[in-house]
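Asker: make a model of this:
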Amino acid sequence: MSVTLHQNWDYVDHGPALASRTALSKPEIWHLHSAPVKDSFYRRHCKRAVDLVLAVVLLAVLLLPMAVVALCLLIAQGRPLIYSGERMRAPGRPFRQYKFRTMVCDDDDGGATGAHKHWRITPLGRFLRRTRLDELPQLFNIIAGDMSFVGPRPPLPEYVERFPALYASVLQIKPGVTGLATLIYHRHEDRILANCSTAAETDRAYYARCLPTKLRIELVYRRVASPWLDFWIMWRTFLAVIPGLDRPRKRRGARAIRQPVPATAPERSR
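Answerer: Take a look at the predicted model:
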């Protein structure tokens, strides 16, 4: 099975119609994926066991590197060392997600991270984010049963409160440290949010442009999840943090200089 998901985000219209859209329309996604999905044997019986065994093994191997990261954070940034944010495992089921702290503390500054938050990211935090070392404490979330290695990224409560029926479907699979949407879409999301200079712009862009696409991909994963796909996602995520291997491959036949195309004519998938 081969699935290609591509969008030419560089040439999407930035006009008033987009700026005025502040929320995701549920019907545009829901009607495509509303049918119930029966859990496979892997999801019902094997996925949790694989997560638990792999998390315990990795924790034993990575405990010393995590201690080194914690010491560097203590010297460079001071306390707290761990960021603990409320996320949702399912509608009505919150949990605390753990990461190494990479930003200057500001309890009133929540939501998606756009350009208006870049000043808060510390130099060491930027390195941890780039290498995804800040995610290592989530091994404890996996052992506790709140997360999996692969699945939809755990959403903020405000997103689930706004779209409870949709997230009830997406979160039939346990949230993951990485996932299909993270692997496919994170570069596009970073580019979109990097152009947002205020919290309001970030909120509009995330709800109107990022969230619809990410949820579509998460719903695709919900239908096709398998051990082979999970292994591929974890392997590609590992490669993505290695310098020199983190750039997407150029598609054959692509022109050196690309001309803008109309927003109504998305680039053809290959």
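
Asker: could you use CA atoms for every contact and neighbour count after this?
Answerer: Fine.

Asker: what ranges do the strands span in the protein?
Answerer: Secondary structure of the chain (DSSP state E): strands located at 82-90, 93-100, 148-150, 176-178.

Asker: okay, those, which one's buried deepest?
Answerer: strand 148-150 (a mean of 26; mean count of other CA atoms under 10 Å).

Asker: which helices and strands sit right next to that strand?
Answerer: Applying 3 or more CA pairs under 8 Å, 6 or more residues apart in numbering; DSSP states H and E, we find strand 148-150 packed against helix 47-76, strand 176-178, helix 227-240.

Asker: apply 6 Å and report the result again.
Answerer: Helices and strands touching strand 148-150, by 3 or more CA pairs under 6 Å, 6 or more residues apart in numbering; DSSP states H and E, are strand 176-178.

Asker: pull the distance from the strand it packs on to the chain's centre.
Answerer: Mean-position distance between strand 176-178 and its chain equals 7 Å (CA atoms, centre = their mean, to the nearest Å).

Asker: what residues does it touch?
Answerer: Residues from elsewhere that reach strand 176-178 (CA atoms under 6 Å, 6 or more residues apart in numbering): 147-153.

Asker: now, which of the residues you listed sits nearest Arg96?
Answerer: Arg96 has its nearest neighbour among the contacts of strand 176-178 in Met147, at 10.4 Å by CA to CA.

Asker: which stretch among the strands of the chain comes nearest Val224?
Answerer: The closest of the strands of the chain to Val224 is strand 148-150. By CA to CA, the value is 12.7 Å.

Asker: how many neighbours does Glu135 have?
Answerer: Neighbourhood size, Glu135 [other CA atoms under 10 Å]: 17.

Asker: next, the structure of the following sequence, for comparison with the previous one:
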Amino acid sequence: MKERIRYERRHSRWYEALLLGWPFQLIVGALLIVGLPAWDRWGWGFWEYLPPYRSNTLIACVLAFIGILWTLRRMHRFPGARVSAFIAPTIAVAYLLVVAILFFTREEYTRQVLFVSFLMSLGWFYLAFFLGRRYRRMKLGVVPVGRVGELEPTPDIELRSLTHPDLGGVRYDGVVADLHAEELSPEWERFLARCTLHHIPVYHVRQIQESMSGRVRIEHLTENEYGSLLPSLSYQGVKRFIDLVAALLLLPLLAPIMLATAIAIRLDSPGPALFIQRRMGFRAVPFRVYKFRSMYMDQKGLGFTAGDDDPRITRVGRFIRKYRLDELPQLFNVIKGEMSFIGPRPESMELSDWYERDVPFFSYRHVVRPGISGWAQVEQGYAAEVDGMTTKLQYDFYYIKHFSLWLDILIAFKTLKTIVTGYGSR
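Answerer: Next up is the predicted model:
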């Protein structure tokens, strides 16, 4: 009788699954981040007597911790998400939210416990990240046929080419194959079936390619992760509500900066402070986008910005473009429902017509609201529109395919980094 071949998935042993799984992180982390600060302030047996200020504080700490853990785990799925860079911002936002809720609802709470819990969260999540970094890097076996040669390893994914239909005693997180390749022999197909029977995931090369690059190939139009070409309608509604509330809250705070920017533009060069242009919008409906003018009025050039050395850019324009201040008037576009904070950048009517001729399904890009910032901008940077057309569309389609709150949060953090540092601006 032929000996039965057994494969074992990486991190599948009970103690590995226990230590690396989210239940362990949730339970142990909650005991440290919520329990220790409470014990330090109120002593042992603090749970036996819970007046409102104690219960409110404990609930706030628990909610902040769960929100942080869930957000970081979800963001880690996306390419380019260097989780270590987003730990501190995520923790800060979570605790600010719970404090804001307690403040506006006028509920009693203990600031000392919340602050110590905040510090404990920083220590816990950074420690968990650096201790688990080597275990989080995926190890994938690659079946050497078809388009798998286009794959390249990244800091988050290790690729090992398989020389024959066997794992060779190595434990992998999964196996990658071009399932549409004509060269995929019956031996390799039986091998992939055995991997599946032993609970080792088999990925099509396209799945891994998208997860590594953050781009979707645009030779053919494919469905998104919800199983249809229509992004989540429920999230679109939630996102519109968040956009409107955020824009109304930010407008009075940013009004002084907008006024100072407008004055600087008028003093720097003749012409209006605002630049208004017709662009293609949500559901292919044209609209007028508002921006602060960053170019001279009396100079002509190409239909797109060539870069920082474009002679049409003014001195003030170069500064406001670097720190994205020229986009601030688009808050009014967001309030009007023409734009979102996050989404594919709206193109001019001329460029949209040109793209439509080259990419038959380009109009699918308008299935979500255009954004002030987008996945293509934080990953590709603000390169010249024409030069990076294909790559930019691949990023835009990836965003639409993975349209979700978690991807929007990741883009928001990356955009804030660009605003603060000026790195990646056009």
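
Asker: what value does the TM-score take for this pair?
Answerer: Laid over one another, the chains give 0.69 as their TM-score (TM-score structural alignment, normalised by the length of structure 1), with 209 aligned residues with a CA RMSD of 2.7 Å.

Asker: re the thing from before, of all the strands of structure 1, which one is nearest Phe41 of structure 1?
Answerer: Closest among those, using CA to CA: strand 148-150, at 16.3 Å.

Asker: which part of structure 2 lines up with that closest one?
Answerer: Under the alignment (TM-score structural alignment), strand 148-150 of structure 1 falls on residues 340-342 in structure 2.

Asker: map Gly271 of structure 2 across to structure 1 for me.
Answerer: Per TM-score structural alignment, Gly271 of structure 2 is aligned with Arg79.

Asker: relative to Arg132 of structure 1, how far out is the closest residue to its match other than its chain neighbours?
Answerer: Using CA to CA, 6 or more residues apart in numbering and skipping the chain neighbours, the partner closest in space to Arg79 of structure 1 is Leu73 (7.9 Å). Shown here: Leu73 of structure 1 relative to Arg132 of structure 1, a distance of 15 Å by CA to CA, to the nearest Å.

Asker: for Ala90 of structure 1, same thing?
Answerer: Ala90 of structure 1 sits 24 Å away from Arg132 of structure 1, going by CA to CA.

Asker: how deep is Thr102 of structure 1 tucked in, by neighbour count?
Answerer: The burial count assigned to Thr102 of structure 1 is 22, neighbours taken as other CA under 10 Å.

Asker: same question, Asp353 of structure 2
Answerer: Residues near Asp353 of structure 2, counting by other CA under 10 Å, number 14.

Asker: how about Arg247 of structure 1?
Answerer: When neighbours are counted by other CA under 10 Å, Arg247 of structure 1 registers 12.

Asker: repeat that for Gln172 of structure 1.
Answerer: Neighbour number of Gln172 of structure 1 under other CA under 10 Å is 16.

Asker: that one -> structure 2?
Answerer: Per TM-score structural alignment, Gln172 of structure 1 is aligned with Val367.

Asker: need the nearest residue in space to that match, chain neighbours excluded.
Answerer: In space, Val367 of structure 2 comes closest to Arg283 once its chain neighbours are excluded; the distance is 5.5 Å by CA to CA, 6+ apart.

Asker: the one you found touches Arg365, doesn't it?
Answerer: No. Applying CA atoms under 6 Å, one finds Arg283 of structure 2 not in contact with Arg365, separated by 8.7 Å.

Asker: more crowded one of those two?
Answerer: The neighbour comparison of Arg283 of structure 2 against Arg365 (other CA under 10 Å) goes to Arg365, with 22 against 14.

Asker: any idea how far Gly151 of structure 1 is from the most centrally placed residue in structure 1?
Answerer: By CA atoms, centre = their mean, structure 1 has its centre lying nearest to Thr182, at 4.0 Å. Taking CA to CA as the criterion, Thr182 of structure 1 is separated from Gly151 of structure 1 by 9 Å.

Asker: so what's the residue count around the equivalent of Asp51 of structure 1 over in structure 2?
Answerer: Here Asp51 of structure 1 is matched to Asp243 in structure 2, going by TM-score structural alignment. Counted with other CA under 10 Å, the neighbours of Asp243 of structure 2 add up to 20.

Asker: check Arg187 of structure 1 too.
Answerer: Arg187 of structure 1 has 12 nearby residues by other CA under 10 Å.

Asker: now it: how far from Leu219 of structure 1?
Answerer: Applying CA to CA, the value for Arg187 of structure 1 to Leu219 of structure 1 is 19 Å.

Asker: could the strands of structure 1 go into a markdown table alongside distance to Val3 of structure 1?
Answerer: Formatted as a markdown table, those follow (distance: least, CA to CA, whole Å):
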| stretch | distance to Val3 of structure 1 |
| --- | --- |
| strand 82-90 | 27 |
| strand 93-100 | 31 |
| strand 148-150 | 18 |
| strand 176-178 | 18 |
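
Asker: which one, of the ones you listed, ends up nearest to Phe231 of structure 1?
Answerer: Closest approach to Phe231 of structure 1 among the strands of structure 1 is made by strand 148-150 (8.8 Å; CA to CA).
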